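K.L.:
Give me the fold of what follows.
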Amino acid sequence: MDVDAVRTFVAAAEAGRFQETAAELAITQQAVSKRIAALERNLGVRLFTRTPRGAELTIDGQALLPHARELLRVAERALASVRPERRPLRVDVIASRLATSGLLRDFHRAHPEAELDVLKLFDVETAVAAIRSGAIDASFRAVAMPDRPLPPDVAAVRVLDEPLQLLTGPAHALAAARSVTLAQLAGHRIWMPGIVPGTEWAAYYDALAAEFGLTIEATGPNFGSDALLDTVADTPALATFLGERTRLVWPAGHGLRRIPVTGPTPVYPHSLLWRRDNPHPALATLRAHLAATTADQDVPGSWVPAWVLPR
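P.N.:
This is a model prediction of the structure:
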């Protein structure tokens, strides 16, 4: 059923004259007549009777009127549900404990009026596909990966360089160090079971290991951060990397140490991705917030892979 024809029918029923209906809808009187005639053909009944006083509803028209009004209300709700300004901004943060989640929480504190849907997608290809399809509005990612340029309709801006830290147990050889250089890490086993081939973080750590001769292992099943922390705490030969802003909590008895890495400092480059033609007003607000709050957070003496999106 043509919604415009239904809207014209309701307006004509309330006005009682096609001329007044035409003025209200900003169309011609002929267009009003055509819409009403098309609706009558579609339904197979007459809806109006012409009288000297104007247009009066027939019995069928009177029966249709309350349903037509409800149909227009449903149509308006349907349109409102997909209007950018009327739905939450959908943002992928990868995981709840990462710096990206913290960036979005900071945005929410600064702009509590902006409704958010927070999602956790796995890899950059999944995120980019969701951005292009409109399933999400934005994603925090490390881009661009080697040989995988972003599609032309997807924009990106680097918003945060997060220094890496070394996490060790109390018995590790470097546990007492106030900081460690990348050169000092050569020969030590760095265990990161969450690395999955083909992801942007796998590309990042592959580049880091190749550049500085590090041994980064992704062996064994990934049982999550709690199991990783337990193993590092109990195994003097293993350490792991984590971001400076990664929020992890462990029992006090674990005695874990977070040690800054220098010479140079490897930083994980978080970027925001979005579709260029996305009109959601909260997306523009998020981008402006990130630009204002992360602009002066460059890390001096830092390292990123050559393929990373420039600042």
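
K.L.:
contacts, neighbours, all on C-alpha from now
P.N.:
OK.

K.L.:
ok, which stretches of this structure are helices?
P.N.:
Ranges of helices in the chain, per DSSP state H, are 3-15, 18-25, 29-43, 59-82, 99-110, 124-133, 182-185, 200-212, 225-234, 281-294.

K.L.:
Before we compare anything, build this one as well:
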Amino acid sequence: MDLDAVRTFVAAADAGQFQEAAAELAVTQQAVSKRIAMLERTLGVRLFTRTARGAELTIDGQAFLPHARELLRVAERAVASVRTGRRPLRVDVIASRVAASGLMRGFHRAHPDVELDVLMLFDIEGAVAAIRSGAIDASFRAVGVPGRPLPEDIASARVLDEPLQLLTGPAHALAGARSVTLAQLVGHRIWMPGLVPGTEWTAYYDDLVAEFGLTIEATGPNFGSDALLDTIADTPALATFMGEQTRLVWPVGHGLRRIPVTDPTPVYPHSLIWRRDNPHPALTTLRDYLGSAQPGHPGGDTWKPAWARR
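P.N.:
Predicted coordinates for the structure are as follows:
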């Protein structure tokens, strides 16, 4: 069904005259007559009868009018759902407790007028595909892994270098330390069951292990952060790495310790990636916020993989 014809029908019904409907729609009266005639042929009924006072709805026209109004409302909602600036900004934060989620919460507090859809996608390939297809507008990722350059139509900007911390239980040998060096961690078992081959965070930790001789174990099923905290609290032989801005809550009895790592401090590089030709105005607002409102780069002696330093 031609929506222009439906729109013309509603305008004529409201005005009661084809001439006034033509003026409202900025078309000729002849165009109004043709659109109404075409709609009548489509429906197989008469919608108007001509009178000395103008045009009056037939019984069929009266029956069709509320449905015609609803057709136009549905069409308007459909267009608004994809119109730039009218739909929510869709951003992937990977997981709910990590730094990227905190950055987006800060953005929402600073710009409560911007509608947001926050998603959680697992791997960078899926995130890039979603950005290129328009399913999402942006994603937080560590970019630059050797052998996996971003496509030419994807842009990126570093937004946060997040220091890593060591998380231990109360009985761990390093639990009482105010800070630990990477050299002191050699020989200690660092358990990280969430490391999945082929992911960007696994590439990061592979380089960390290779450069500093650490022992990171990714054995066993990943039951999530709560199960990880339970195990670290109960097992003196195990510790794990956590980002400084990762939000964790555990029972008081766990007695877990978050210990800064130094000499150098390993930092995880968070970048925002987006499609270069994405016109959503809120994307620019988000990029400006991330560029100005976040500390981004800790001072002191830090380490990140060579691919993240470029």
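
K.L.:
Kindly present the helices of structure 1 as TSV, with separate columns for distance to His270 of structure 1.
P.N.:
Output for the helices of structure 1, formatted as TSV (distance: least, CA to CA, whole Å):
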stretch	distance to His270 of structure 1
helix 3-15	46
helix 18-25	50
helix 29-43	54
helix 59-82	29
helix 99-110	7
helix 124-133	12
helix 182-185	21
helix 200-212	11
helix 225-234	20
helix 281-294	11
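
K.L.:
For Arg158 of structure 2, list the residues it contacts.
P.N.:
Arg158 of structure 2 makes contacts with 269-272, 296, as judged by CA atoms under 8 Å, 6 or more residues apart in numbering.

K.L.:
which of those are also in contact in structure 1?
P.N.:
Of the contacts of Arg158 of structure 2, the ones still in contact in structure 1 (both residues aligned by TM-score structural alignment, their matches' CA atoms under 8 Å) are 269-272.

K.L.:
And the contacts of Arg158 of structure 2, which two are furthest apart?
P.N.:
Using CA to CA, these reach their maximum pairwise distance at Leu272 and Gly296, which is 12.1 Å.

K.L.:
Between these two, point out the one with more neighbours.
P.N.:
Comparing Leu272 of structure 2 with Gly296 by neighbour count (other CA atoms under 10 Å), the higher total belongs to Leu272, at 23 against 16.

K.L.:
Show me the longest strand that occurs in structure 1.
P.N.:
strand 154-168 (DSSP state E).

K.L.:
What residues sit buried inside that strand?
P.N.:
Residues of strand 154-168 of structure 1 classed as buried by neighbour count (16 or more other CA atoms under 10 Å): 154, 156-168.

K.L.:
For Arg141 of structure 2, list the residues it contacts.
P.N.:
With CA under 8 Å, 6+ apart, Arg141 of structure 2 has these contacts: 124, 200, 270-273.

K.L.:
Most neighbours among those, please name it.
P.N.:
Top of those by neighbour number is Ile273, holding 25 neighbours under the definition other CA under 10 Å.

K.L.:
thought that residue was touching Gly144?
P.N.:
No - the criterion here is CA atoms under 8 Å, and Ile273 of structure 2 misses it with Gly144 at 11.5 Å.

K.L.:
Okay, the equivalent of His270 of structure 1 over in structure 2 and Leu121 of structure 2: tell me how far apart.
P.N.:
Correspondence of His270 of structure 1 to structure 2, assessed by TM-score structural alignment: His270. Distance from His270 of structure 2 to Leu121 of structure 2, counting by CA to CA, to the nearest Å: 15 Å.
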